[in-house]
Structures are given as C-alpha cells and as structure tokens.
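> My questions concern the predicted model and sequence given below.
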Amino acid sequence: MATDWLDWDGATDRTRFGLFFALVVTVWIAGTAILLAGVLHEVPAVVLTILMALLLYPFAGYCVRRYHDAGASGLWAFFVFVPVIGLFCLFYLLTAPTDARGDVELFPIEWPVAGLILLSCIVGFAVSRVFWQPFHITDAAMKPTFLVGDYVIGTRVIGTPDRNAVVFFRHPSDGDYSAARVVGRPGDRVQMQGGLLYINGWPVERLALRPFVEEFREQGPNRIWPMCAAFGPAPGTECIKRMYVEQFAQETGHTILDVQNSPGDHTPVFTVPADHVFVMGDNRDNARDSRFAPEQGGIGFLPTARIMAEARFVLFSSGARRPVAIWAWRPERYFASIE
C-alpha cells in the first residue's frame, strides 16, 4: 500500500509536511536576504538560486493535490512555477558577462532582486491559497450568521471540528458546497423537541432576542425568497422571524432563527458515529441538514473527511445579484468574525 507523503491523513504526515514547509520558508527568507546583501560571489549565488528553485517543485505537486481536494482547478498551482522562471532569469543575469565599459551596467542587480522579492510574494500567496478558501453564500440556511451574498473565508480543518464550529463541505445530494454548524461530535446524542435542541439529554440554553427583520424580496444570484413567520407578505414589505441566542456549555453563543413549525422541530435521538459530526443550519426551519437523510435532500451524519474548511470571517458582502452593484454593498459585514 502506498500513501501520499504530503497528505493530511495522520499526525506523522502532517508533522513531516510542517517540517518541510518550515525548511522551504527558512531557505527562501534567508536566501533572499543573502542575495539582497550581495555577500556571495557568482557561483555560490547561482547554487543558492537553484536550490531555492528546486524546493518549489514539491510545493507545486502539493498545491495541485490540495486544489483538487478543494474542488478547485489545479491550474492555480502553476503560479508556483512563476518564481521558478524568474529564478532562472536571475541565474542568467547573475552569470551574464558585464559590459566592458566600466561606466555602463546593463543589468543592475537591483532589478533581479526586486523581481525575486515580487515573485516570492506570488509564490507565498499561491502556497497559502492551499490552506484557505473563499466561499460565496447563495442560500439562506445559515441566516443570520451568513446572509445571502456574503463572501466568507475558511481555513482547512484538521481532524474533527469543535462543537459550534461553522464548516463548509460538499453536500451529499448535489455535490455543491454547503455550510452548517457543528452541534454534535462523535458519541453525542442529538435531538430536537418542540424546536429546542437537546444534546446528550440536556436542552441547549437559548435567549430570545428582538425579531430578525429583512425585506421580502428575491435574494442572491439564485433569486430565492426568504421564509417569513407570516405567510405571504407583499414583496417589498417586512419579513419577520423569531431570533434567539443559542448557548452551548462553555462555548461562545450564536444567533439562530425560528421561523415557523416544521418537520425538523421534532426528531428522534441521533447518536453520532465515529469520524462523523452532526450539523445544523442556524436558520433552523429553512435548512436541510443532519436532521434529514440524504435521500430526503438532507445531509445525515456528515463524515469529517467531507469537511473542506472552517469559516473564519466575512470578507465581503453584497445584497444584490451581482457584487458590482455598489449600492447593495454591506460594509458593516466586512471582516466580521464568525461566532
């Protein structure tokens, strides 16, 4: 049996990659500083440049693998090769013969060094893109934590996420990215009774807040209509829902919506199996989550292997179908942390 030594499965693999990553970063930082200082002669400078270039190739393969795992195109990884080309250009400039006239310098060293710094920033961004991922919210399952039109940054999850974490994953029904909150970890018993969440037989504390109010209109690129407590409000009028703060034991509280009575308000007891989590949308009556089986359009128990990232903050938000509509931007949500 063969394994990918850059895979995330297993503590040994993660430690090995962490050490390799630290080595590459150290070599690039130290090498750039040495080249900037100009303390090396041409031959040692060429050797150092080649070493810095060669270390990028394992990163390129790793990037392709991680982009494919995240459902993105592996073409992103070719940004890693851009510094390789730049380094060979620098190799040529370092070894090219100098003009015979002493008052003319055809290739000032500041140019390749500046290019090396720029290319180092590019490869740093390309490599970092493996560890984080942007997501566009197009449904209402996580209101009010996410609004339709939010652009959220998530970071890669290692192991089983904590309870209360908001995670992104591929939905088992359609394969699209979805977001939900982890409410049950392996071994937990989860149940809904009368719209109230119970974990291991104990009700989760919640506190009523002022109602959540939004305009009843089409939202986002999919033109979805919000669900309201009152049936059939006129377009352009207020859409009102009950809102609560839900508080897990020793965890940060988060807001949820309770719109109306729904089948998901009453469930049997679910016992979360190993290597799985139980997830629910914060918009409880407008989410097909672990309370529903995949054949019902739900998620069922979510395997931790399907989790792509954990939400960290909202980068950008727009209430229009397209983000170019400046009048619909929501700056109050920019860089808002996820609770």
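Noted; the coordinates are in hand.
> From here on, just use CA atoms for contacts and neighbour counts.
Will do.
> Which positions within stretch 321-339 qualify as buried?
321, 323, 329, 333-335, 338-339 (16 or more other Cα atoms under 10 Å).
> Then stretch 152-167?
Quick answer for stretch 152-167 (16+ other Cα under 10 Å): 152-158, 160-161, 163-167.
> For this structure, which segments count as helices?
Using DSSP state H, the helices of the chain run over residues 11-37, 42-54, 56-69, 81-95, 110-128.
> Please compare the first structure with the one that follows:
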Amino acid sequence: MADTTETKHNSFGELISVIFQALILALIIRTLLFQPFSIPSGSMRPTLLEGDYLFVSKLSYGYSRHSLPFSPNLFPGRVWSGDPARGDVAVFKHPVTNIVFIKRVIGLPGERIQVRDGQVFINGEAIQRELTGQIDNVDITEETRPVDVYRETLPNGVSYNTLDLSPRAPGDNTREFTIPEGHYFMMGDNRDNSNDSRMGVGTVPLENFLGRANIVFFSIAGGASPLEVWRWPAELRIGRFFSSAQR
C-alpha cells in the first residue's frame, strides 16, 4: 500500500512539473517569439476582419518593456531593435492609454504626412492610389451596400487595398503632420472608420511597438467565439486560414 501511495504521489508531482514547464515555455514563446492576437475592430478592413486570429512576430522589431506582460518598467528603449518598415501592419500600444492597436505604418520618422480628399501625401508627394472597383459583401465591409475599394502603393512598392466608405469623411482632409524622430505615423486600411494617427492616437513611439502581424491562423465570422464549435460549419472563413496578415 505504501508503494502505491508513493507512486501516485510521484505521478502527481511529475504532472505538476510538466504543467509548470509548459506554462514557462508558453510564456517565453509569447514574450520573445510569437504572440497570438485577435482583431478587435473593423479599422483594418478589408485586409483584416473582426474574428481574425493571427500571430504577431515579436522578433521583427526587438523588445521593449511593452513586450513583457503588464509592461513593467524594467529598461528604457528597445533591445535588438529592428525598425518598422513602411507598409508593415503592426501591433502597438497607444502612447497614452496603453490600449493595444493594429494599424499600417504609413509615415517614418522626420517625414511630413497629410491627407487631402482621401489621398495620402508624404513630404508633399501623393502616393499612388487607384480605384479598383467595389466590394458588396457585408462580412468584409460591414456595410449593406457596395463600397469603393482603392489600391494604394507606397513609395517602397508595398501595395494593399483600402475601403472608402464616404467621400467626405472627417479623416479625408487633415492638417500636415510632422513625425518626430523615433515615431511613426499609423493608419487603418478602413480609412473612414479608423482611430489612428490622424485622430486620437497621434504618432507612435518605436518603444510602443509589440510586433509585426504575420499570419492569420484562424478566422470566424458573425461575432462568433472560436469556442462555439457548433457555429463553425456556417461561420468559419476557411479561405483566410494561414493567409498573410499584411495584404
């Protein structure tokens, strides 16, 4: 009987050890390599949709205090830093509220950015913008009508689609912003439904970047939770599984 009790005790101890090691490994992977992230709003439509679940590469931009859970103030700046590239879809923390956002990098440190009649200007030069058609799909646009789609191409060749919900939206005409050193100008692809650097977010310090959006590994429509497996047959967006989160 003593041997049986001791065996059960050892088995329980081994189980606790395995669980603890697994949790430590998961924390290391989440902190240093890849962090799962779910799209909370429609600001990046049509590139990313609510219900998309993706991996964010923490390696892309190095690490700051914001890379750690709860953002402890352990060290200033970034280590093993990599600069965000123009056109990157990146996850970052709001400079004031620390709320997590996902937007596209449009402007780099030292540049001047302005929007005129929906056209983005970088240092006074308009970026390439072409009307490619319309999308009439409420799951993609959240609108029950056709929505104009523009293809933008940045100076470095990065190209992506944007939605234009209204030709006279508040963000279609802005003042000229000068980006401070060490900061970036971020915009959502859903141009008329995005709180970004044109509005309340302002320019984003490099320190606040969490990582570069990488791959959509799961996607479900209709506001369904991934745990609601009974809704999978009707709501899963199979075509978005393992697709690029960039464009």
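It's in. The model shown is predicted, which means the values in this text are computed figures rather than measured ones.
> returning to that earlier point: Gln219 of the first structure: which of the helices of the first structure is closest?
helix 56-69 (29.7 Å; Cα to Cα).
> Tabulate the helices of the first structure (a markdown table), appending mean neighbour count and distance to Lys241 of the first structure.
Putting the helices of the first structure into a markdown table (neighbours: other Cα atoms under 10 Å; distance: least, Cα to Cα, whole Å) gives the following:
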| stretch | mean neighbour count | distance to Lys241 of the first structure |
| --- | --- | --- |
| helix 11-37 | 15 | 45 |
| helix 42-54 | 16 | 57 |
| helix 56-69 | 18 | 38 |
| helix 81-95 | 18 | 51 |
| helix 110-128 | 16 | 40 |
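> Nearest to Ala249 of the first structure, out of these?
Smallest distance to Ala249 of the first structure across the helices of the first structure (Cα to Cα): 28.9 Å, for helix 11-37.
> Tell me which other helices or strands that closest one touches.
In terms of contacts (3 or more Cα pairs under 8 Å, 6 or more residues apart in numbering; DSSP states H and E), helix 11-37 of the first structure is packed against helix 42-54, helix 110-128.
> Just send those back as JSON lines, with distance to Met308 of the first structure too.
Listed next are those as JSON lines, based on distance: least, Cα to Cα, whole Å:
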{"stretch": "helix 42-54", "distance to Met308 of the first structure": "29"}
{"stretch": "helix 110-128", "distance to Met308 of the first structure": "15"}
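> Out of those, flag the one nearest Ser173 of the first structure.
For Ser173 of the first structure, the closest of those is helix 110-128, at 30.2 Å, according to Cα to Cα.
> which residue sits closest to the residue mapped onto His276 of the first structure from the second structure, ignoring its sequence neighbours?
When the second structure is aligned by TM-score structural alignment, the residue opposite His276 of the first structure is His183. Closest residue in space to His183 of the second structure, ignoring its immediate chain neighbours: Pro205 at 4.3 Å, by Cα to Cα, 6 or more residues apart in numbering.
> about what we covered before: neighbours around the match of His276 of the first structure, how many?
Number of residues near His183 of the second structure (other Cα atoms under 10 Å) recorded here: 19.
> out of all of them, which strand in the second structure is the longest?
If you go by DSSP state E, the second structure has its longest strand at strand 209-219.
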